[in-house]
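A.B. asks: no sequence on this one, just coordinates:
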């Protein structure tokens, strides 16, 4: 059995305080997403910036839930 695989592909119920942290990260990412949307011209680069911001928020929350 590989502990890393087990951890990555298992459900991690939120521990006390974690939902608030997830929300804080999402709110800050949303704030930046709006800034990018307002200031950057519509383009592939803008789309990539938004996608990567979404991924960053996801992975930050995954780091909290998995560790």
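C.D. replies: Good, I have the coordinates. Since this is a predicted model, take the numbers as computed values, not measurements.

A.B. asks: switch to C-alpha atoms for all contacts and neighbour counts from now on
C.D. replies: OK.

A.B. asks: Provide a list of residues in contact with the residue most central in space within the chain.
C.D. replies: Taking Cα atoms, centre = their mean, the centroid of the chain lies closest to residue 57, which sits 1.7 Å from it. Taking Cα atoms under 8 Å, 6 or more residues apart in numbering, we find residue 57 in contact with 25-26, 29.

A.B. asks: second one coming, line it up with the first:
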């Protein structure tokens, strides 16, 4: 049995303080998303920036959920 695979593919119920940390990460990313939307012309690059920002939030929150 591979412990990392088991951990990565199971449900991680939020622990005390985690939902607030998830929200803080999402709020900061949303600020950046609005800045990108305002300053960058509509383009493939802008779309990729937004997609990667979403991925950043996902992985940051997964890092909290999976490792605490």
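C.D. replies: Ah, there it is. These numbers come from a predicted model, not from an experiment.

A.B. asks: After superposition, what's the TM-score here?
C.D. replies: With the length set by TM-score structural alignment, normalised by the length of the first structure, the two chains reach a TM-score of 0.99; 67 aligned residues with a Cα RMSD of 0.3 Å.

A.B. asks: ok, back up a step: I'd like to know which of the contacts of residue 57 of the first structure are buried.
C.D. replies: 25-26, 29 (16 or more other Cα atoms under 10 Å).

A.B. asks: quick one: residue 53 of the first structure and residue 31 touch, right?
C.D. replies: No - when contacts are counted by Cα atoms under 8 Å, residue 53 of the first structure is not listed as touching residue 31 (10.7 Å).

A.B. asks: Mind checking which of the two has more residues around it?
C.D. replies: residue 53 (18 against 12; other Cα atoms under 10 Å).

A.B. asks: Now the helix or strand harbouring residue 55 of the first structure on the second structure. Mean distance?
C.D. replies: Here residue 55 of the first structure, judged by DSSP states H and E, is contained in helix 44-66. Following superposition, helix 44-66 of the first structure is found to deviate from the second structure by 0.2 Å on average (mean Cα distance after the TM-score superposition for the first structure).
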